[in-house]
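>>> Below: sequence and its predicted model.
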Amino acid sequence: MRAKVATLDHFLPKGKFPEYAVLAVNLVPVCERCNHRKGEECDTAEGVLMFHAFLDTFPEVEILKAEVSVGETVSVAYRIDRPDSLDVAVYARIVKQFSVLDLLEYYKAEAISEMVDQVELYMLAGVTGGRDRLKFVLESLAAGPATGNVNHWKAVLFRALAQSDEFLEGGYRRLVASNSVAQSDAG
């Protein structure tokens, strides 16, 4: 994510669990946005907790998906899907995490910024090497160390771009046009 870790959040909210307020394992690094969105969230009634940054392991099966659309601009929509191999209770925690933190919309906004940031790379690869070169570059980005794991929003974005015929066949040029409009609107 682009957001910087700016604070420590009480995984179990100090308002509900004051006895854990200074317990080190209850403090997790977060960005301001996620800290604000999580707030006092802690569903003790149903036992569905969000993922703890240090104590829980997010599943390594593909859950996060993206769909790329090329029209006047390039857009991305994220969703989560439960693979058959994933336990229902674990999936419920994933749904809660995404819902409370509004991650699908957040990833969408991040993806738009990422695509605009990378437009020169896409143009260079597409113009000099064509569709195959651009696909190779996108697949390399998806597998690179900056993407973390199979469910990192960047890995999912790059895989979706590499699978989009419209994007590979020149749709990336729409990013240049939309970036120019955005820059002139900002100026």
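Okay, I see it.
>>> only C-alpha atoms for contact and neighbour calcs from this point on.
Will do.
>>> Give the next helix or strand downstream of the longest helix along the chain.
Across the chain, the longest stretch assigned as helix under DSSP state H is helix 119-143. Downstream of helix 119-143, the first helix or strand assigned by DSSP states H and E is helix 153-163.
>>> That following helix to helix 119-143, inter-axis angle?
Here helix 153-163 points in a direction 110 degrees away from that of helix 119-143 (axes from the mean of the first three to the mean of the last three CA atoms, to 10 degrees).
>>> For helix 153-163, list every residue counted as buried.
The neighbour-count check on helix 153-163 (16 or more other CA atoms under 10 Å) flags 153-163 as buried.
>>> Check the gap between the closest residue to residue 136 other than its chain neighbours and residue 107 for me.
Using CA to CA, 6 or more residues apart in numbering and skipping residues adjacent in sequence, the residue nearest residue 136 is residue 162, 7.8 Å away. Residue 162 sits 18 Å away from residue 107, going by CA to CA, to the nearest Å.
>>> so what's residue 25 up against?
residue 54 (CA atoms under 8 Å, 6 or more residues apart in numbering).
>>> before we move on, what SS does residue 67 have?
Assigned with DSSP: H, G, I helix; E, B strand; the rest coil, residue 67 falls in the strand class.
>>> Just give me the neighbour total for it.
Residue 67 has 16 neighbours, counted by other CA atoms under 10 Å.
>>> Quick check: it touching residue 74?
No - contact criterion CA atoms under 8 Å: residue 67 and residue 74 do not qualify, at 10.5 Å.
>>> residue contacts, the closest residue to residue 60 other than its chain neighbours?
Excluding the flanking residues, the one nearest residue 60 by CA to CA, 6+ apart is residue 150, at 6.6 Å. Residue 150 sits next to 60-62, 156 when contact means CA under 8 Å, 6+ apart.
>>> Okay, one more to line up with it:
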Amino acid sequence: MRVADLKKRLQESEGQVVAAGKDYVEAAESATLHDLDVNDFGLPKVKTSEMVTVYSGRMARKKSPGRVVYDALILAARDGCCPLCGQRTVSTLDHHLPKSLYPALAVNPLNLVPACSDCNKLKLDVVPSSAEDQTLHPYFDDVEGQAWLRARVVETSPAALQFFVDTASDMDEVLARRVRAHFKKLRLSFLYASQAAQELSNIRFRLLDIYASGGAPGGQQVQQHLAAEAESRRKANVNSWQTAMYSALASSSWYCNGGFDAR
């Protein structure tokens, strides 16, 4: 760094940054990030604005010394897909706990989550006041062990889908509330309904062909096709909107028996 004074103060703050990182990991592993006191994550020798600048200028900026870490985190997202919404393309890093309030975590890789710009904006710089206020953390929260994303068919012309959270009774209640809060805060019902509307339009002609192909009753053939599509997607991602969508379609006798052609 060219600013010798800031470099010196950062070096002197190293122990505090490391300690703050350890406290953060312990809280994340026990789902108690909401219990952390923001006053414990300031750095007496470094201003918050300076830590924000260290992140933006020395890590996020292209060709900066820390950019290699930034890029590695961006590329860590599976299929380049935002882990917060599971749909849009990763384009930035989100500070799980905001850098403006937790400056000691500003450049901590475990506090930096690859995300799309929309999810990054929707999360906002908010301090969680309770466990359910905290959005899901892709590095520490495992919610893929059971299906919780569901959909229902809306019998309109054209057909539509509504997405909602339906957690299993054996899921930890706090985690279940967090899943619902995450779903609501990031407006995932609207995102998935929009994507599903396009998919419904894309599969219409294929379903018409299946319905009219002969053999077993058309509705039965359509149902079997949709059920197979749902199972294929379930094996890839149990809680994708595609899994929820095809499962709902396969379960709707109205849709299978011609609702797919409602216009």
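Arrived safely, thanks for sending. Treat the numbers as computed from the prediction; the structure is a model and nothing was measured.
>>> quick one: TM-score?
The TM-score (TM-score structural alignment, normalised by the length of structure 1) is 0.83; 174 aligned residues with a CA RMSD of 1.9 Å.
>>> circling back to that earlier point, and which of the buried residues of helix 153-163 of structure 1 is nearest residue 95 of structure 1?
residue 153 (15.4 Å; CA to CA).
>>> Hmm, the closest one is touching residue 107, no?
Yes - applying CA under 8 Å, one finds residue 153 of structure 1 in contact with residue 107, separated by 6.2 Å.
>>> about what we covered before: how about TSV for the contacts of residue 150 of structure 1, with distance to residue 4 of structure 1 and secondary structure added?
Formatted as TSV, these follow (distance: CA to CA, whole Å; DSSP: H, G, I helix; E, B strand; the rest coil):
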residue	distance to residue 4 of structure 1	secondary structure
60	24	coil
61	26	coil
62	25	coil
156	21	helix
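>>> Among those, the buried ones, what's the PyMOL command?
Only the buried entries of the contacts of residue 150 of structure 1 go into this PyMOL selection, using 16+ other CA under 10 Å:
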select buried, resi 62+156
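>>> Please convert the contacts of residue 150 of structure 1 to CSV, extending it with distance to residue 184 of structure 1.
As requested, the contacts of residue 150 of structure 1 are exported to CSV (distance: CA to CA, whole Å):
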residue, distance to residue 184 of structure 1
60, 42
61, 42
62, 38
156, 30
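>>> For structure 1, which segments count as strands?
Per DSSP state E, structure 1 carries strands over the ranges 7-10, 27-30, 64-70, 74-80.
>>> counterpart of the second one in structure 2, which residues?
The reference is to strand 27-30 of structure 1. Aligned by TM-score structural alignment, strand 27-30 of structure 1 falls on residues 112-115 of structure 2.
>>> and what of stretch 85-104 of structure 1?
Counting by TM-score structural alignment, stretch 85-104 of structure 1 corresponds to residues 170-189.
>>> Buried ones in the matching stretch, by neighbour count?
Neighbour counts using 16+ other CA under 10 Å place 175-183, 186, 188-189 of stretch 170-189 of structure 2 among the buried residues.
>>> Stretch 199-209 of structure 2 too?
Within stretch 199-209 of structure 2, the residues scored as buried using 16+ other CA under 10 Å are 200, 207.
>>> got a list of contacts for that stretch?
Outside stretch 199-209 of structure 2, the residues that reach it (CA under 8 Å, 6+ apart) are 159-160, 222, 260-261.
>>> Not counting sequence-adjacent ones, nearest residue to whatever residue of structure 1 lines up with residue 124 of structure 2?
With TM-score structural alignment as the criterion, residue 124 of structure 2 lines up with residue 39 in structure 1. Of all residues not flanking residue 39 of structure 1 in the chain, residue 13 sits nearest, at 7.8 Å (CA to CA, 6+ apart).
>>> aligned partner of that neighbour in structure 2?
Looks like residue 13 of structure 1 aligns to residue 98 there (TM-score structural alignment).
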